[in-house]
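Student: Starting from these lines, generate the structure:
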Amino acid sequence: MTRTSHLIQELEQANSQLLQSEKLAAIGQLAAGVAHEINNPIGYVFSNLRTLTGYVDVLLQIIDRIDDAESLGELRGMKQRLEYGYIREDVLALIGESEEGIERVKGIITALKDFSHIDETTFQPADLHRGLDTTLNLVNNELKYKAEVVRAYGELPLIDCLPSQINQVALNLLTNAAHAIEAHGRITVRTGHEGDRVWFEVEDSGRGIDPAHRPRLFEPFFTTKPVGEGTGLGLALSYRIVEKHGGHIEVDSEPGRGSRFRVWLPVTQPDEPEEARIPQ
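Tutor: The predicted structure is shown next:
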């Protein structure tokens, strides 16, 4: 191996390691958001269980008193004193609220499983809308304080892809959109289908991109975020993933009016595609 080829190989390995670090950073950010989303419903389920414990104690007192009560009037007085009517209504409300909380946790866990699929190495037919919804559920904590999220989905066929990697692209675009919005704004996720290609896009009402920065958007380490708030690898990783899938990314932005990133992907892959897995 010549010195030049050896240096090229070392650069490729270093680039792969840097892109891997961005994936790990995204996972850390995702984990923090998921933890917050799970803590909320778990918190009120736990609170409801403590209240229900007190209610059960009251109800058991009333039931135990049935055999010993000297008159029906005594039981009625006890029920009134212990606020049986209120407890009866509130028990049902607490149970319903707790069920909703557990369903929310189950939904987040299911979305996380759909998002990861870290063992994917070959293309498979996938529902792009499901992947987008999964990613939106996972980054809800990141988005809900910054923007209203609007879904504008078209009719799409299943596409050949590595779903977890396309989810990673959507995650990067959505978090970038949230960071671009300084006050409460809007993020719109659209999809469409043209011929043998599909597309999805993320549009934000944020500050937009300086025209001088456009040529460098997909360069590793390039970022306009303050030091410590961005690695500059998210868009570089997204570019590589989309390129490996035989697609491309379009950018439309105007300072002060927001940005739109559109990802084009082929519906089907060649019978023997180039190895699509991003280096681990």
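
Student: from here on, contacts and neighbour counts on C-alpha atoms
Tutor: Fine.

Student: Am I right that F115 is in contact with L132?
Tutor: No: here F115 lies out of contact with L132, judged by CA atoms under 8 Å, at a distance of 9.4 Å.

Student: anything in contact with each of the two?
Tutor: Jointly contacting F115 and L132 under the rule CA atoms under 8 Å, 6 or more residues apart in numbering are N167.

Student: which residues in the stretch 1-150 of the chain form strands?
Tutor: Applying DSSP state E, counting those that start in this stretch to the stretch 1-150 of the chain gives strands spanning 124-126, 147-152.

Student: And these: which comes nearest N48?
Tutor: strand 147-152 (29.9 Å; CA to CA).

Student: C-terminal to the closest one, what's the next element?
Tutor: Next helix or strand after strand 147-152 toward the C-terminus (DSSP states H and E): strand 159-161.

Student: Apart from its neighbours in sequence, what residue is nearest the residue nearest to the spatial centre of the chain?
Tutor: Residue closest to the mean C-alpha point of the chain, counted by CA atoms, centre = their mean, is L138 at 2.3 Å. Using CA to CA, 6 or more residues apart in numbering and skipping residues adjacent in sequence, the residue nearest L138 is V34, 6.3 Å away.

Student: what packs against the longest helix along the chain?
Tutor: Using DSSP state H to define each element, the chain has its longest helix at helix 3-65. Other helices and strands packing on helix 3-65, by 3 or more CA pairs under 8 Å, 6 or more residues apart in numbering; DSSP states H and E, are helix 72-81, helix 84-116, helix 128-138, helix 140-143, helix 234-244.

Student: here's the other one to compare against:
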Amino acid sequence: MSATPWMLLVIAGGVGLIASFLLGRWSRREVDARGPAEQPGSGHQQLRESEQRFQTLVERSPDALFIHREGTLVFHNPAAAALLGHARADVLRGRKLAELIQAGEEGVLTQAGEELGVQEVHWVHREGRLVLGEVVTFPLVFEGQPARVSIVRDITERKHLREKLQTADRMAAIGSLAAGVAHEINNPLSFVLSNVRFVRDELRALLEEADEGTRERLKEVQDALEETQSGGDRVSEIVRDLRTFARGDDGKRVPVNVHTVLDLCGNIARSQLRHRAQLVKVYGDLPSIVANETRLGQLFLNLIINAAQAIPEGADPKSNEVRLTTWRQGEAEVVVEVRDTGVGISPEHLHRLFDPFFTTKPAGVGTGLGLPICQGIVTNLGGRIIVESEPGKGSAFRVFLPVGESPEPPATQAGS
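Tutor: Got it, this is the predicted structure:
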């Protein structure tokens, strides 16, 4: 990894700063050893002031500084203790580096030789989480013995933001592609579905006029057309999702009865639920909300199907449930909760659930777009969505939606 500009400055400045600090300590001891007769008029005072200045720089530096010898810490500044979540500045002295760094990475700091350039090392916070640090390590003499100094800058948040920006760039490119693909698919698909409906309707008329043998053959053709119609409708839904993903919710908004939408979604998801769990409804007294009914249906249907799929196939349907609960929270919000008794979600996955393309489902089952689209629908309605889960105890997705007029979605430019 190439050194970043700040790290180059840190290397140069850090060497000078530490050397000056240590030189000041050594020089002051030497001056003290000479006795008053040997000390020049103001030299002693100047050395004291110089040492104090550099000591202040080391102690107040926002970057963590660790001095270690043979894998053991012999000095660190307050920022080093803070990096790992300790309040006391001297709490780490004497600790082994191997205790403070993710297993297998301590060699980056203890490897013999000259300065290795900028490295990324995961430090273990006292709470157990990992802190990603950008580290420069180089040798020096500390208190008369060889040692190594490591200067660390916490880049955990910066790394997270960089990943978000990279995802945003990728999503922008995919969004543009999705809009174009959806447009190209939608036109011929509409033509195909229109013809399928026409042939299906004509077959119904022919079935009434045909003899018994012909009627049986026509019935098989009609069944095939029904399956074709169902598949085409599914493709149409995918195209619609792609357009929503690329452009956001631009549908017309009207007063919507939340319970009516939930009932419809429960009926549609019946095939997913039937062999896994019971659908339980606990509805409160809710006012209508202003929303696009189709988008709201997409939101709830996705959450219900996800809840059903969180319960393993073969589970006893009588022992598991998907519970739909609604209530009004104050005057400003209604709440819809979709709770399941499924396998739950690991803590390390919770913060990534709404990241595009992230999925905990097996390959070929999930695309990782369902929950990001749900979050987009909720956000466009001026609401929010949260999730609570514990492995082995199921999950609960809670949707908060505003009562009354929802903010209109941002206008899209023509041709986008």
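
Student: Once they're superposed, tell me the TM-score.
Tutor: The TM-score (TM-score structural alignment, normalised by the length of the first structure) is 0.58; 185 aligned residues with a CA RMSD of 3.7 Å.

Student: Residues contacting stretch 39-54 of the first structure, please?
Tutor: With CA under 8 Å, 6+ apart as the test, stretch 39-54 of the first structure has contacts from 91, 94-95, 97-98, 101-102, 104-105.

Student: Now tabulate these in CSV and tack on neighbour count.
Tutor: Below are the contacts of stretch 39-54 of the first structure laid out as CSV (neighbours: other CA atoms under 10 Å):
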residue, neighbour count
V91, 16
L94, 18
I95, 15
E97, 16
S98, 21
G101, 19
I102, 15
R104, 17
V105, 19
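
Student: can you redo those as CSV with distance to Q29 of the first structure?
Tutor: As requested, the contacts of stretch 39-54 of the first structure are exported to CSV (distance: CA to CA, whole Å):
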residue, distance to Q29 of the first structure
V91, 37
L94, 32
I95, 32
E97, 28
S98, 27
G101, 23
I102, 23
R104, 20
V105, 18
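
Student: Could you single out the nearest of those residues to S259 of the first structure?
Tutor: Among those, and counting by CA to CA, the member closest to S259 of the first structure is R104, at 31.4 Å.

Student: Distance check, the closest one against L138 of the first structure.
Tutor: When distance is defined by CA to CA, to the nearest Å, R104 of the first structure is 11 Å away from L138 of the first structure.

Student: Map H129 of the first structure onto the second structure.
Tutor: In the second structure, the residue matched to H129 of the first structure (TM-score structural alignment) is H259.

Student: Check R190 of the first structure too.
Tutor: In the second structure, R190 of the first structure lands on T325 (TM-score structural alignment).

Student: next one: G206 of the first structure
Tutor: Match for G206 of the first structure (TM-score structural alignment): G342.

Student: Confirm that match sits in a strand?
Tutor: No: with DSSP: H, G, I helix; E, B strand; the rest coil as the criterion, G342 of the second structure is coil rather than part of a strand.

Student: all strands of the second structure, in order?
Tutor: Remark: strands assigned in the second structure by DSSP state E are 64-69, 72-76, 119-124, 130-142, 145-154, 254-256, 278-282, 289-291, 321-329, 333-340, 384-389, 395-402.

Student: do you know which of these lies nearest G24 of the second structure?
Tutor: Closest of the strands of the second structure to G24 of the second structure is strand 130-142, at 12.1 Å (criterion: CA to CA).

Student: so how far is the closest one off the chain centroid?
Tutor: Relative to the centre of its chain, strand 130-142 of the second structure is centred 29 Å away, using CA atoms, centre = their mean, to the nearest Å.

Student: can you check stretch 242-255 of the first structure too?
Tutor: Its chain's average C-alpha position is 21 Å from that of stretch 242-255 of the first structure, according to CA atoms, centre = their mean.

Student: corresponding residues in the second structure for it?
Tutor: Mapped onto the second structure using TM-score structural alignment, stretch 242-255 of the first structure covers residues 378-391.

Student: sorry, back to before: with distance to L7 of the first structure and mean neighbour count added, can I get the strands of the stretch 1-150 of the first structure in CSV?
Tutor: As requested, the strands of the stretch 1-150 of the first structure are arranged in CSV below (distance: least, CA to CA, whole Å; neighbours: other CA atoms under 10 Å):
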stretch, distance to L7 of the first structure, mean neighbour count
strand 124-126, 35, 15
strand 147-152, 45, 15
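
Student: For those strands, give me JSON lines that also has distance to R76 of the first structure.
Tutor: Shown next, in JSON lines, are those (distance: least, CA to CA, whole Å):
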{"stretch": "strand 124-126", "distance to R76 of the first structure": "62"}
{"stretch": "strand 147-152", "distance to R76 of the first structure": "52"}
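
Student: Could you check which residue of the second structure pairs with H179 of the first structure?
Tutor: Using TM-score structural alignment as the criterion, H179 of the first structure maps onto Q309 of the second structure.

Student: I should have written R216 of the first structure there, sorry.
Tutor: Using TM-score structural alignment as the criterion, R216 of the first structure maps onto R352 of the second structure.

Student: Need the helices and strands packed on helix 3-65 of the first structure in JSON lines (columns: distance to Q280 of the first structure).
Tutor: As requested, these are exported to JSON lines (distance: least, CA to CA, whole Å):
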{"stretch": "helix 72-81", "distance to Q280 of the first structure": "65"}
{"stretch": "helix 84-116", "distance to Q280 of the first structure": "14"}
{"stretch": "helix 128-138", "distance to Q280 of the first structure": "21"}
{"stretch": "helix 140-143", "distance to Q280 of the first structure": "26"}
{"stretch": "helix 234-244", "distance to Q280 of the first structure": "12"}
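
Student: now for these, which one comes closest to R65 of the first structure?
Tutor: For R65 of the first structure, the closest of these is helix 72-81, at 7.5 Å, according to CA to CA.
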